[in-house]
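A.B. asks: All I have is the shape, not the residue letters:
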C-alpha cells in the first residue's frame, strides 16, 4: 500500500484501519484472522467507485463485516476440531482502551467468550450495534437481512448475552487488586489465600491448543481449581514468574517459564472475588502480548 500513499482510497482505509481491525477482532476473537479480513477488505475497497460512496466509514465496516462473517462460519469447523476449550487471542492494549469502559468490556475475555455462544449473524448484529453503535439499517445491509429482522436478532442476542455476561462492571483498580492477591497466593503457594480470592463457583478455562498442557474441559469450583493450579506448579520444570500487563483492556498476568512467555491469565471479578480464570497457553495465540495493538470504536 506504500506505493499508493497519496491515493484517496488508501488514505481512507488507513484512517479507519484500527476501527476495522477492532470490528473484525470482536467478531472473530483472532488477531491473525482479523488481519486476513482486513487484507480482503482492502482488496475489495480499492475496486470501489468512491464517487458512489456516501459514508466511507459505514461502507468499510460493511465490507469488513461480510468478510468476517464468511471467516467466522469457516472457523466453526476449525473450533470443532480444536483440542480442549477455545479462548480468544489475548491482545496487549494501551491505557486508552481501559479508559473507554464500553470498549474494554466489549473486548474483555469474559464477554468475548460469551459471544462464542452466539450464531455468526447474532454475533455480528450484537457487536455492530452494542459496541460500535451502527444503525439497524446499516447492519441490515452488512448481514443481508431486513431491518426488522435485524431488530429481532439484536433483541434475541442481547437477552442471550445479558443472561451470561458479568453482573457488574468492575473498575480496573479493583480487578488489579484482586489479581495481585491471586498472583501473591500463587507465587507463595498459599493455598488458603488462593481459596480466599476465588469465588466458590469459579470456572477456570485453559487453552493449550493441543500444544501446551491444559485442562481439556473447564474446571468448576474453587477447590478443584486450586488443586489444578497446585498440580500444574508441581509438575513444572523451570522457573515460573508472572508480571502484570493489560490484555484486552483489563488487568492481566503474563506468565513466563525461564523468562519466555508461557501464557496470559485474564480474570473475571464479581463481588470482589474471581469468578472466571482464562489462561491462554497456545503459542499461536501469544504473538501480540509484548507489543500494543491499537483498538478503537471510532
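C.D. replies: Looks like it arrived, so ask away. Here the structure is a predicted model, which means the values were calculated and not measured.
A.B. asks: Could you use CA atoms for every contact and neighbour count after this?
C.D. replies: Noted.
A.B. asks: so what's residue 46 up against?
C.D. replies: Shown in contact with residue 46 (Cα atoms under 8 Å, 6 or more residues apart in numbering): 9-10.
A.B. asks: Residues contacting the lengthiest helix in the chain, please?
C.D. replies: In the chain, taking DSSP state H as the definition, the longest helix is helix 56-80. Helix 56-80 is contacted from outside by 12-13, 16, 20, 23-24, 27-28, 33-34, 37-38, 40-41, 44-45, 53, 86, 120-121, 124, 138-139, 141-143, using Cα under 8 Å, 6+ apart.
A.B. asks: can you pull out the helices in the stretch 51-200 of the chain?
C.D. replies: 56-80, 95-99, 101-106, 109-115, 120-126, 136-143, 147-162, 172-187, 191-197 (DSSP state H, counting those that start in this stretch).
A.B. asks: any idea of the angle the longest one forms with helix 136-143?
C.D. replies: Between the axes of helix 56-80 and helix 136-143, defined by axes from the mean of the first three to the mean of the last three Cα atoms, to 10 degrees, the angle is 50 degrees.
A.B. asks: circling back: buried stuff in the longest helix of the chain?
C.D. replies: By 16 or more other Cα atoms under 10 Å, the buried positions in helix 56-80 come out as 56-69, 71-72.
A.B. asks: What of stretch 23-38?
C.D. replies: Buried residues in stretch 23-38 (16+ other Cα under 10 Å): 23-31, 33-34, 36-38.
A.B. asks: which of the residues you listed lies closest to residue 212?
C.D. replies: Residue 212 has its nearest neighbour among these in residue 30, at 18.4 Å by Cα to Cα.
A.B. asks: Just give the closest residue to the closest one, not the sequence neighbours.
C.D. replies: In this structure, residue 30 finds its nearest non-sequential neighbour in residue 89, 5.3 Å apart by Cα to Cα, 6 or more residues apart in numbering.
A.B. asks: Please apply the same query to residue 221.
C.D. replies: Spatial nearest neighbour of residue 221, chain neighbours left out: residue 201 (4.7 Å); criterion: Cα to Cα, 6+ apart.
A.B. asks: Let me know the secondary structure of the one you found.
C.D. replies: Using DSSP: H, G, I helix; E, B strand; the rest coil, the structure places residue 201 in strand.
A.B. asks: Wait, it touches residue 275, no?
C.D. replies: Yes. Using Cα atoms under 8 Å, residue 201 makes contact with residue 275 at a distance of 6.6 Å.
A.B. asks: which of the two has more neighbours?
C.D. replies: residue 275 (22 against 15; other Cα atoms under 10 Å).
A.B. asks: helix or strand for the more buried one, which one?
C.D. replies: Element membership for residue 275 (DSSP states H and E) is strand 273-280.
A.B. asks: Okay, one more to line up with it:
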C-alpha cells in the first residue's frame, strides 16, 4: 500500500502555491510600472533602471514585511515614483553634459496601451475627475516635451494623479508635501498641459498634414513644404553625440525647410517609412538596411508646429526595420 504523505506536506504545498501566485501578481505589475516610469523619465532605459531598482527593493524586504503589504501594486508604485523623483532631480545636471539637444524617446502608439486605465492605489479612484486632464495618449512626444518643462515634483504628481488616478493624500507621501500642496502641484502641471492642448487637432487632420509634409520633403518641393510649416515652427534634433545633428533649435519655416532639404540632398538613399506613433503618423528614416532615425510631429491649425527628429540610436530600439 502507498505510504501516507508526511504530516504537513499538503499545507507546505499550498503555501508554495500561494507564494507562487503572490510572485506572479507582483511580476504582473512590471509592464505597468515601466509605463509609469517612462512617463516620468522620458526614456525606456531610465524606466527599465527604475523598475529594476523597484523590484530589488521589494526582494530586499524581510519576508514578514512583504507579507504584511496588503496591496503590493500600490507599494511598488510608490517606490518606483520615489526613485523617479530622485532621478529627475539629477537629470538636469546630467543633461548639462549631453551633446546637443535632449529629447524624450519616441515610442510606438500601442507600446503602453491600457496601462493607465486602472488606478494603482489601495483606495478608490481619485474623487475629483473634473480637476484632471483627460488624456487620449499620455506617452506622445507632444506631452512628454511638456512634462520636461515641469519640476520633478509637478511631473510625478501629474503622472500619478491625472494618468494613474492616485489620490493626493497618497501622492503627498511620495513627494514629501502636504495633500494641499500636492494638489497645487497638479494644478500647476495642468496649466502646462492645457496650454499645449489648445491647438490640438484630430488624428485625421494631423496625419493629413504630416503626409503633405512627407510628400513635399521627399519631392524636394520647398515651396510646398513652406506652406505646410507653421510660421513659428520649431525643429529639434537629438543625436546624442552619436550623429552629427543641429545642436540648437531650428526656428521658422524657411530655416526648417532648408535644413530638411539639406539632409535629403546629403542622404539621397534616405527613405521615409510610415509608422504609427503616440503622436499619430510619423516616419522611420531608413538608409538601405540601416535605421537612421525617427521623425514625429505636432500639428495645429493645418500646419506642422513641431518637428522632433530622433537620431540617437539608443532611443530607437523600439523601431525595428520591417
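C.D. replies: The structure has been received and is ready for your questions. What you see is a predicted model, and the numbers here were worked out from it, not measured in a lab.
A.B. asks: coming back round to it: so how far is residue 303 of the second structure from the counterpart of the residue nearest to residue 30 of the first structure in the second structure?
C.D. replies: In the second structure, the residue matched to residue 89 of the first structure (TM-score structural alignment) is residue 105. Relative to residue 303 of the second structure, residue 105 of the second structure is positioned 23 Å away (Cα to Cα, to the nearest Å).
A.B. asks: Over in the first structure, tell me which residue corresponds to residue 318 of the second structure.
C.D. replies: By TM-score structural alignment, residue 318 of the second structure lines up with residue 288 in the first structure.
A.B. asks: let me fix that: residue 55 of the second structure
C.D. replies: Applying TM-score structural alignment, one finds that residue 55 of the second structure aligns to residue 42 in the first structure.
A.B. asks: hang on, its match is in a helix, isn't it?
C.D. replies: Yes. Under three-state DSSP, residue 42 of the first structure sits within a helix.
A.B. asks: Am I right that it is in contact with residue 13?
C.D. replies: Yes. If you go by Cα under 8 Å, residue 42 of the first structure and residue 13 touch, sitting 7.3 Å apart.
A.B. asks: related to what we said a few turns ago, the residue nearest to residue 221 of the first structure pairs with which position in the second structure?
C.D. replies: Residue 201 of the first structure maps onto residue 232 in the second structure, by TM-score structural alignment.
A.B. asks: and its match, how far is that from residue 263 of the second structure?
C.D. replies: For residue 232 of the second structure, the distance to residue 263 of the second structure equals 21 Å [Cα to Cα].
A.B. asks: ok, now residue 308 of the second structure?
C.D. replies: Here residue 308 of the second structure is placed at a distance of 14 Å from residue 263 of the second structure (Cα to Cα).
A.B. asks: Then residue 158 of the second structure?
C.D. replies: The gap separating residue 158 of the second structure from residue 263 of the second structure is 38 Å, by Cα to Cα.
A.B. asks: Please say which of the two ends up with more neighbours.
C.D. replies: Legend: neighbour count by other Cα under 10 Å for residue 158 of the second structure and residue 263, higher for residue 158 (30 against 12).
A.B. asks: Mind telling me what that one corresponds to in the first structure?
C.D. replies: Mapped onto the first structure by TM-score structural alignment, residue 158 of the second structure lines up with residue 126.
A.B. asks: Skip the chain neighbours and tell me the closest residue to its match.
C.D. replies: Nearest non-adjacent residue to residue 126 of the first structure, counting by Cα to Cα, 6+ apart: residue 154, 5.7 Å away.
A.B. asks: The one you found: what's it in contact with?
C.D. replies: Residue 154 of the first structure touches 122, 125-126, 129, counting by Cα under 8 Å, 6+ apart.
A.B. asks: next one: residue 220 of the first structure
C.D. replies: For residue 220 of the first structure, the contacting residues are 201-204, by Cα under 8 Å, 6+ apart.
A.B. asks: I only care about the residues you listed that end up buried; give me the ChimeraX line for that.
C.D. replies: Listed next is the ChimeraX selection for buried residues among the contacts of residue 220 of the first structure, using 16+ other Cα under 10 Å:
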select :202,203,204
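A.B. asks: mind giving me a markdown table with the contacts of residue 220 of the first structure and columns for distance to residue 244 of the first structure?
C.D. replies: Listed next are the contacts of residue 220 of the first structure as a markdown table, based on distance: Cα to Cα, whole Å:
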| residue | distance to residue 244 of the first structure |
| --- | --- |
| 201 | 25 |
| 202 | 21 |
| 203 | 21 |
| 204 | 19 |
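A.B. asks: picking that back up, list the residues that contact the match of residue 158 of the second structure.
C.D. replies: For residue 126 of the first structure, the contact set (Cα under 8 Å, 6+ apart) comprises 154, 157-158.
A.B. asks: what's the average distance of the strand holding residue 275 of the first structure to the second structure?
C.D. replies: Superposed on the second structure, strand 273-280 of the first structure shows a mean distance to its aligned partners of 0.6 Å (mean Cα distance after the TM-score superposition for the first structure).
A.B. asks: Give the other helices and strands that that strand contacts.
C.D. replies: strand 198-207, strand 260-270 (3 or more Cα pairs under 8 Å, 6 or more residues apart in numbering; DSSP states H and E).
A.B. asks: Any idea how many residues pack against residue 98 of the first structure?
C.D. replies: Residues within reach of residue 98 of the first structure, counting by other Cα under 10 Å, total 21.
A.B. asks: looking at it, the match of residue 201 of the first structure is touching residue 252, isn't it?
C.D. replies: Yes. Using Cα under 8 Å, residue 232 of the second structure is in contact with residue 252, at 5.3 Å.
A.B. asks: List the contacts of stretch 291-307 of the second structure.
C.D. replies: By Cα under 8 Å, 6+ apart, stretch 291-307 of the second structure touches 106, 141-142, 199-201, 205-206, 209-210, 213, 227-230, 232-236, 277, 279-286, 308-313, 316, 320-321.
A.B. asks: Separate out the buried members of these.
C.D. replies: 106, 141-142, 200, 205-206, 209-210, 213, 227-230, 233-236, 277, 279-286, 308-313, 316.
A.B. asks: which residues touch residue 161 of the first structure?
C.D. replies: Counting by Cα under 8 Å, 6+ apart, residue 161 of the first structure touches 114-115.
A.B. asks: in stretch 79-96 of the first structure, what's buried?
C.D. replies: Buried residues in stretch 79-96 of the first structure, counted by 16+ other Cα under 10 Å: 83-94.
A.B. asks: got these as TSV, with distance to residue 241 of the first structure columns?
C.D. replies: Formatted as TSV, those follow (distance: Cα to Cα, whole Å):
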residue	distance to residue 241 of the first structure
83	26
84	25
85	24
86	24
87	22
88	23
89	21
90	19
91	20
92	18
93	21
94	23
